[in-house]
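Engineer: predicted model follows, preceded by the sequence.
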Amino acid sequence: MQLPPNFSPAFRRSLKQEVPLWRERGLVDAAQAEALAQLYRLDELPQTRFSLVTAVALCGALLIGLGVISFVAANWQALPTLARILLLLGAMWGAYGGGFYLWRVRGQSAAGQALVLVGSLVYGANIGLFGQIFHLQGELYQALLLWVVGALLVAFALPNLANALLALLVGCSACLSASFSQGQIDQPLWWLLPWSGLALFLLLAWRERSWLLYQISGLAFSLVVLLQGVDRFGFGDGPPFVFGLLVAAWLWVFATLPAAAGVPQGRFARGVAFFAVALVGYYYSFWFALEPLPGRWEMASDSSSWLLLTSLIAGGGWLLWQSNDLQLRLQALAIAVGAAGVLLPLLLGLPDLAAIIWRNLTLLAMGSYLLWAGLHAGDRRAFLLGTGFWGLLILSRFFEYETGLLIKSAAFVGIGLAVVAAAFWFEKFLQREEGFKNA
């Protein structure tokens, strides 16, 4: 069954509360209520992860963990080695065991999850303290990776969103720390870290049916890959904006994956990807962006860039093939066109004039999608964004080229009037559509 457009857990919880009231007031009958329950899968709603009690308990757990770590650090040198080891292991397993007992045996989920989180924090501290006890040498990212492995194992064994988010935060720190240790880490491993992490957190989000973890994992993955690309090429000797575009495009492909798995689709993530691609495309629509950059033409022979572009095309093609939502298909096409507007001139080495024309045309196509989405769905925001985007492109060309102040002022007035007229016309269009529906 094709999922409805608004499939967020918050909307479904609200709908589940409203349907019984509608039945009592006679607005829907039993068959209609059952149809709504099946369409929105109201019987499959995940339980609310965070209540006020859970939030307070987690904050308390963080304070307890920090307090324990500070106390041990203050008296560390006075303790014998055996006492240190027993204290560290006892604190960790005591927190895990107590959390499991309170959560799964006594049914006190807030306190249990808080203790499990304390156990993971103590485990992370234990890695550093055991290294100090036994005089172990290593890089920071290695200790962080060990912390991630332990926290992920606990998150898979005891599904706990707070523990999963801790693992995600530490994992991002490990990837970024590895960027400063490239002399001690193999390049394939350095590039593999975020991708393997993405696979694990995707699996964990699917297991927990957590829309929040799914979205945050995508954003964290995109940020890490972007920073890796900037670290590789540098702001002074390469086009980091291209990697920003690739990351945004990957975020969009990533956001489409749950459509076949019954998980809420990442509308927010695709929106971020759309405007990130539009922003990068807008930057490259200016002539100054075509100035020779060291390393620019090496992009054409860089296998990783071609691999990412091929994967982007494959992901977009898969989305267009499996989705029945016309607006989703056109959004995918608009993002793909915008990505091609930036990538193809760089990878194929198009002449400067052809590259500028191609990029401006692709940006106009993205603006046209926003206009269409506004008209098709009656979305004021999309229509006004599309109108403003078209106006921005035209004004940018007037300011980029040598034109007189009189022409610039005329352009300002003309485009301003056009935007206002488009807004009024759209309001009348919505009123006519509403009149047709009520007729």
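Structural biologist: Arrived safely, thanks for sending. Here the structure is a predicted model, which is why all the values come from computation and not from measurement. Numbers count the residues shown, from 1 in each chain.
Engineer: could you use CA atoms for every contact and neighbour count after this?
Structural biologist: Will do.
Engineer: which stretches in the stretch 101-250 of the chain count as strands?
Structural biologist: Counting by DSSP state E, counting those that start in this stretch, the stretch 101-250 of the chain has no strands to list.
Engineer: all helices for it, in order.
Structural biologist: All helices of the stretch 101-250 of the chain, identified by DSSP state H, counting those that start in this stretch, fall at 109-133, 140-157, 161-179, 187-208, 211-233, 240-256.
Engineer: got those as TSV, with mean neighbour count and distance to F50 columns?
Structural biologist: Putting these into TSV (neighbours: other CA atoms under 10 Å; distance: least, CA to CA, whole Å) gives the following:
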stretch	mean neighbour count	distance to F50
helix 109-133	22	9
helix 140-157	19	16
helix 161-179	21	9
helix 187-208	16	14
helix 211-233	20	11
helix 240-256	25	24
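Engineer: this is the comparison structure:
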Amino acid sequence: MTMIEKKLQVWEQQGLINGDQYEAILAFEQGDKQNNNWWLYSLLMLGSAIIGLGIISLIAANWVQIPDSIKLGVDFSCLLALAGVIFWYQHQTKHLISDTLIVAFILLCLASIGLIAQIYHINGRWYHAILLWSMITLPIVLFARHLFVHFLWVSLFINAAVWSSVDLAAGQLRTAMRELPAVLLLAPLLSASLYLLARRIALLHKTSSSFFFWFQISALIALVAIDLIRSGDDTQIFEWRWYLPAWITAALLIGLILSRRSYRPLNKGLLIAAIILLILYYHPDILFTGETRYTFSALDASARTSIWQADDIRAPILTIFILFLYTIHAGNSGYHRTFNLLTFLIGLRFVALYFQAMGGLAATGVGLILSGLMIIGIAWFWYSSRDRLQHWSKELTL
């Protein structure tokens, strides 16, 4: 007996549903389960990708002996054949086969770009090639019906667009680690902008969930990375032109947020405030002094800076405040999982700040006892207060 059957039996015994409703709900859930075998789709598409890699490896073993004209002829013949089969399957009901062929086609397009670059000795960066691939494969990706195809395309496109933008602004990327903070800042801003655009454009609507996923992931990565940089007193090379794409994208994102009718004024204010604070977070001179209080470099100094001027105190507070702003937005927008995750991260950052500031005390027996009590207290507070906090956030918009 499945979990849904057990729940339906309990509901029927409690009088919440009758026998006909029980059968109708069970039939719907079983049919929906059959139509959403995502694991089967993923395995089939993964298998087609592995077959393609195997074919490429066989060809690579005899690559030197094959004339360039034959290489290009076979490559374009395969592309045309795949395109014809995909077009034929679009009029059938076999969507799984169609999407599997689309994955094979877009991967072959990427291989074709590499083949042309190898034959004609064209030099370039990997993100330029993927950006070109994204542009030429977007029309056929829009025909896909399953999330995996859109997620694959969005994942590669976001990476290529971010690195290409920073490369264009910097003139040419030399050492990736120098420009990495600019890349980390641009990624969530661009993902959020493309998510809002995809929600507006019906043709791109299927890609919106993938853009939203990468926005949340890249935003957390960007926040954690800059928190570590500011709290650890790490040196950062800052050149304004590296961050120009992020600033332009932030302005576009703020405009999209202001023009989105489904967002209440409070949500717009919360999101815009979080964006501005994140941008200021990445600037080393506006909100930060370059002095620390509890890092190893500060402990070596003869006199530590005051607690109000220490970057390793300001950084956690700013991180918690940005998380709090987005938590309130998630709470009154119905994103329950995001709300629960962010409230947990806020409590976790409080604990990390405690150990960061009270490291010496935590090394003693009494300090360990107090630290354990504090962790238990935060866990209890988070568990008992998250529902009240979410209810309060919803009432703010009434």
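Structural biologist: Structure's in. What do you need? Predicted model only: the values in this text are computed from it and were never measured.
Engineer: ok so, going back, nearest to V420 of the first structure, out of the helices of the stretch 101-250 of the first structure?
Structural biologist: Nearest to V420 of the first structure among those is helix 240-256 (31.6 Å), distances taken as CA to CA.
Engineer: superposed on the second structure, what's the mean shift for the closest one?
Structural biologist: For helix 240-256 of the first structure, the mean distance to aligned residues of the second structure following superposition is 4.0 Å (mean CA distance after the TM-score superposition for the first structure).
Engineer: how far away from the center of its chain is that helix?
Structural biologist: Relative to its parent chain, helix 240-256 of the first structure has a centroid offset of 10 Å by CA atoms, centre = their mean, to the nearest Å.
Engineer: quick one: it to helix 187-208, angle?
Structural biologist: Angle between the axes of helix 240-256 of the first structure and helix 187-208 is 30 degrees (criterion: axes from the mean of the first three to the mean of the last three CA atoms, to 10 degrees).
Engineer: list the helices and strands helix 240-256 of the first structure packs on?
Structural biologist: Of the remaining helices and strands, those touching helix 240-256 of the first structure by 3 or more CA pairs under 8 Å, 6 or more residues apart in numbering; DSSP states H and E are helix 211-233, helix 267-283, helix 303-322, helix 326-348.
Engineer: so what's G367 of the second structure up against?
Structural biologist: Contact criterion CA atoms under 8 Å, 6 or more residues apart in numbering gives L361 as the residues in contact with G367 of the second structure.
Engineer: sorry, back to before: the helices of the stretch 101-250 of the first structure: which one's closest to Q265 of the first structure?
Structural biologist: helix 240-256 (6.4 Å).
Engineer: tilt between that closest one and helix 303-322?
Structural biologist: Using the same axes, to 10 degrees: helix 240-256 of the first structure against helix 303-322 is 30 degrees.
Engineer: what residue in the second structure is paired with I335 of the first structure?
Structural biologist: Using TM-score structural alignment, the partner of I335 of the first structure in the second structure is A274.
Engineer: surely its match meets I322?
Structural biologist: Yes: between A274 of the second structure and I322 there is a contact at 5.4 Å, judged by CA atoms under 8 Å.
Engineer: distance to N360 of the first structure for the helices of the stretch 101-250 of the first structure - can I get that in CSV?
Structural biologist: Below are the helices of the stretch 101-250 of the first structure laid out as CSV (distance: least, CA to CA, whole Å):
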stretch, distance to N360 of the first structure
helix 109-133, 50
helix 140-157, 43
helix 161-179, 35
helix 187-208, 33
helix 211-233, 24
helix 240-256, 16
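Engineer: of those, which is nearest T387 of the first structure?
Structural biologist: Taking CA to CA, helix 240-256 is the member of the helices of the stretch 101-250 of the first structure nearest to T387 of the first structure, at 23.0 Å.
Engineer: contacting residues around that closest one?
Structural biologist: 215, 218-219, 222-223, 225-226, 229-230, 233-234, 265-267, 269-270, 272-274, 276-277, 280, 308-309, 312, 315-316, 319, 335, 339, 342-343.
Engineer: then stretch 58-71 of the first structure?
Structural biologist: Here stretch 58-71 of the first structure has contacts from 110-111, 113-115, 117-118, 121-122, 125, using CA under 8 Å, 6+ apart.
Engineer: sort out which residues of it are buried, please.
Structural biologist: Residues 58, 60-62, 65, 69 are the ones in stretch 58-71 of the first structure that count as buried (16 or more other CA atoms under 10 Å).
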